[in-house]
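*Asks:* sequence plus the predicted model coming up.
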Amino acid sequence: MTKKIRLIILLSILAICIMSVGGYYLLRYSSSTIEPSIERVIYDGKPSESPLINTSGMTQETRILAPEGYIREHADENSLLHYIRNMEVLPHGNPIVAFDGKELHDDCAMVYAMDIGAHDLQQCADSVIRIYSEYFWSRADYDSIAFHLTNGELMRYTDWRNGKRLVAAENFSTQLKMKGKNESYECFRAYLECVMNYAGTKSLYEESKTIPLSDLKAGDIFIIPGSPGHVVMAVDMAVNPNGEKCYLFAQGFMPAQSFHLINNDKHPDDPWFYSSELEENLEVGSYTFKPENVRRWQDGF
């Protein structure tokens, strides 16, 4: 077979992929409709029995107080920790809801106000990707918004905003120039939905590196890769005069649902996880994370 014939066959296959698959994903991930067309019920809040929960606080930092004897770690104004601490949260007592508006449960310390999106995409790894990306977006650090898909394809937000779109069929994928430049937030969210559809705990694991538990800080993750695997993210930390640390952890889950702060079942009135506890394990639902499951995405924050 001559090179010319092979090239014609390859181009024909690519054209078929674009027409049969590319059009669908262009439509799905170019929509400006991010929120589903349903009404979400926002509860006014309820009293808390925990001395560490300030029900009038409407950000992570003002809602969850540091334990007695501990002081929150200093956070620079441009840091991820500062960004997460100032994320808006729903009134105390609001339940976790799924992407379709269905109430799931209220077994959590706090629910973030961050929307879920209209599709069953923003699950565990996707929620971590969303937080990282929103942080970079808030700083106009667009070059840092780039994630590998499970098949190894690197999707850069800067390519997407300049008009490239993903064409995927089974394990084949490529990115082609199909749109004009679009710098809108809606286009950014469409990029994230596309990434969420093809990334997961496996790809997030490959993009991260193992760190010792003693180095754990906000933005780092406990991760078990798989299908399904799971990942939770450290979202705050505090320290006492003896240098002992404690952390808050948050997660998304299946189906796509509210990003929420995890309760510590060892002491339900205190959502903080202490370093001495983490040296044994971190139990979240049916998942048991060990110290060796601690990882840092890229070079950290």
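*Replies:* The structure has been received and is ready for your questions.
*Asks:* going forward, measure contacts and count neighbours with C-alpha atoms only.
*Replies:* Fine.
*Asks:* which other residues reach the biggest strand by length in the chain?
*Replies:* When secondary structure is assigned using DSSP state E, the longest strand within the chain turns out to be strand 230-239. Strand 230-239 is contacted from outside by 66, 70-73, 81, 84-85, 124-125, 128, 201, 216-225, 245-252, 287, using Cα atoms under 8 Å, 6 or more residues apart in numbering.
*Asks:* okay, pairing it with this:
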Amino acid sequence: MHGGNIFAGEIFLSPSAYQTDTFPTIEEHIKPPPGYKRVDVILGSFADYLRKLPVVDGLSAVKDYKNRQRVAANDSALAAVIPVDIMDKPLWQCMDIILVFYADYLKQNKKQDEIKFPLPDGTILSWNDWMKGSRPAFQGLNFKIFNKASPDSSAKNYKRYLNCIFEYSGTQTFFYNYPQVQINDLKPGNFIVKKGPKGHAVLIIDLAVNEKGERIALIGQGDTPACQFYLLQNKQGSPWFKVTENEYPGLPIRKKMYWSGLRRFPAFE
């Protein structure tokens, strides 16, 4: 199990679910190719958290929220599965599962005050406010926050908070309300959001660089319908994608992603 967070049991499956005693981390399981070295990250940062995500060691299919196979274990685009407990979580879709990871990181690092996400109009709804009883309501053209409920800091209420964000805020909320990142400033923990009504989001899990300054990235995604998060694999059978000045990264997925949609969390290191 990853981390010591009281909510971790709602995010990751136990290793026993895969008939194993432990999960390796992404950092342990996926090494950079010869000549490349992982970029330095700050201990305790979101990038560090992502490197330490558990990963299933060996072939494993990606399951959806109804425990159906979403991606076959031998799919050419699948590099590895993060054992997310997705059962009965239909709202944990592409952007939402990225928010789940970020909120989990903040909780593990005692940064609860930073758990706050935008509603579609940019209004910020924080976990602290929700915990104290605040709830959003749409009035006219904007959301307003009202004190409607009793204080509740339980895990069940935390799940309600996240589900409220997921229900209201689609991928476009984060395309328009989160800071844009230029490709030269790319860091692990940034994410790409596809603009438009059929949006999507993928997460930059890690970066490595060689002596020439050429960069490669580990990139993963959830999907719609909601499924376990998984790392992608390129046409050459490697989980490392070249980071170039091309308009798009050339991922093996249905929706073409563009570097112009590169975004970061506002409190990102």
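*Replies:* Nice, I can see it. All values reported here derive from a predicted model rather than from experimental measurement.
*Asks:* TM-score of the superposed pair?
*Replies:* The pair, once superposed, lands on a TM-score of 0.83 when counted by TM-score structural alignment, normalised by the length of structure 2; 252 aligned residues with a Cα RMSD of 2.7 Å.
*Asks:* check the mean deviation of the following helix or strand past the longest strand of structure 1 from structure 2.
*Replies:* In the C-terminal direction, the helix or strand that comes right after strand 230-239 of structure 1 (DSSP states H and E) is strand 245-251. Once the two are superposed, strand 245-251 of structure 1 sits an average of 0.8 Å from its aligned residues in structure 2 (mean Cα distance after the TM-score superposition for structure 1).
*Asks:* quick check: angle from strand 245-251 of structure 1 to strand 230-239?
*Replies:* For strand 245-251 of structure 1 against strand 230-239, the angle between stretch directions is 150 degrees (axes from the mean of the first three to the mean of the last three Cα atoms, to 10 degrees).
*Asks:* for strand 245-251 of structure 1, report the contacting residues that lie outside it.
*Replies:* Among residues not part of strand 245-251 of structure 1, those counted as contacts by Cα under 8 Å, 6+ apart are 124, 127-128, 231-239, 259-262, 271-275.
*Asks:* quick one: distance of that strand to the chain centre.
*Replies:* Between the centre of strand 245-251 of structure 1 and the centre of its host chain there is 15 Å, according to Cα atoms, centre = their mean, to the nearest Å.
*Asks:* quick one: the helix or strand following it aligns where in structure 2?
*Replies:* Tracing the chain past strand 245-251 of structure 1, the next element assigned as helix or strand by DSSP H and E is strand 260-261. Strand 260-261 of structure 1 corresponds to residues 230-231 in structure 2, going by TM-score structural alignment.
*Asks:* mean shift between the matching stretch and structure 1?
*Replies:* Overlaying structure 1 shows stretch 230-231 of structure 2 at a mean distance of 0.8 Å from the equivalent residues (mean Cα distance after the TM-score superposition for structure 1).
*Asks:* contact partners of that stretch?
*Replies:* Residues from elsewhere that reach stretch 230-231 of structure 2, judged by Cα under 8 Å, 6+ apart: Val62, Leu78, Ala79, Ala80, Val81, Ile82, Leu218, Ile219, Gly220, Gln221, Gly222, Pro239.
*Asks:* ok, of the residues you listed, which one's closest to Thr25 of structure 2?
*Replies:* Ile82 (9.4 Å; Cα to Cα).
*Asks:* so that closest one touches Leu232, yeah?
*Replies:* No - using Cα atoms under 8 Å as the test, Ile82 of structure 2 is too far from Leu232 to be in contact (11.3 Å).
*Asks:* how about the strands in the stretch 1-150 of structure 1?
*Replies:* Chain-ordered strands for the stretch 1-150 of structure 1, with DSSP state E, counting those that start in this stretch as the definition, fall at 71-72, 96-97, 103-105, 110-111, 146-148.
*Asks:* just name the most buried of these.
*Replies:* strand 110-111 (a mean of 26; mean count of other Cα atoms under 10 Å).
*Asks:* what's the mean distance for that strand versus structure 2?
*Replies:* For strand 110-111 of structure 1, the mean distance from the matching residues in structure 2 following superposition reads 1.0 Å, by mean Cα distance after the TM-score superposition for structure 1.
*Asks:* map Ile86 of structure 2 across to structure 1 for me.
*Replies:* Under the alignment by TM-score structural alignment, Ile86 of structure 2 pairs with Ile116 in structure 1.
*Asks:* and for Glu114 of structure 2?
*Replies:* In structure 1, the residue matched to Glu114 of structure 2 (TM-score structural alignment) is Ser144.
*Asks:* same question for Met257 of structure 2.
*Replies:* Using TM-score structural alignment to pair residues, one finds that Met257 of structure 2 aligns to Phe289 in structure 1.
*Asks:* now that match, nearest residue through space, not along the chain?
*Replies:* Computed as Cα to Cα, 6 or more residues apart in numbering, the closest residue to Phe289 of structure 1 that is not its neighbour in sequence is Leu282, at 4.9 Å.
*Asks:* point to the residue nearest the middle of structure 2.
*Replies:* Centre of structure 2 computed as the mean C-alpha position; nearest residue by Cα atoms, centre = their mean is Ile98, 2.1 Å away.
*Asks:* I'd like the distance between the alignment partner in structure 2 of Asp215 of structure 1 and Tyr176 of structure 2.
*Replies:* For Asp215 of structure 1, the aligned position in structure 2 is Asp185, judged by TM-score structural alignment. Applying Cα to Cα, to the nearest Å, one obtains 19 Å for the distance of Asp185 of structure 2 from Tyr176 of structure 2.
*Asks:* okay, now the counterpart of Glu244 of structure 1 in structure 2: neighbour count?
*Replies:* Glu244 of structure 1 maps onto Glu214 of structure 2 when the alignment is built from TM-score structural alignment. Under the neighbour criterion other Cα atoms under 10 Å, Glu214 of structure 2 is assigned a count of 12.
*Asks:* isn't Glu214 of structure 2 right up against Asn184?
*Replies:* No - in this structure Glu214 of structure 2 lies outside contact range of Asn184 using Cα under 8 Å: 11.1 Å.
*Asks:* look at Asp185 and Tyr176 of structure 2 and report which has more neighbours.
*Replies:* More crowded of Asp185 of structure 2 and Tyr176, by other Cα under 10 Å: Tyr176, with 16 against 7.
*Asks:* could you pull up the residues touching Phe191 of structure 2?
*Replies:* Residues in contact with Phe191 of structure 2 (Cα under 8 Å, 6+ apart) are Ala201, Val202, Leu203, Ile204, Leu262, Arg263, Arg264.
*Asks:* can you tell me the closest non-neighbouring residue to it?
*Replies:* Leu203 (4.3 Å).
*Asks:* what about that neighbour, how many neighbours?
*Replies:* Neighbour count for Leu203 of structure 2, taken as other Cα under 10 Å: 27.
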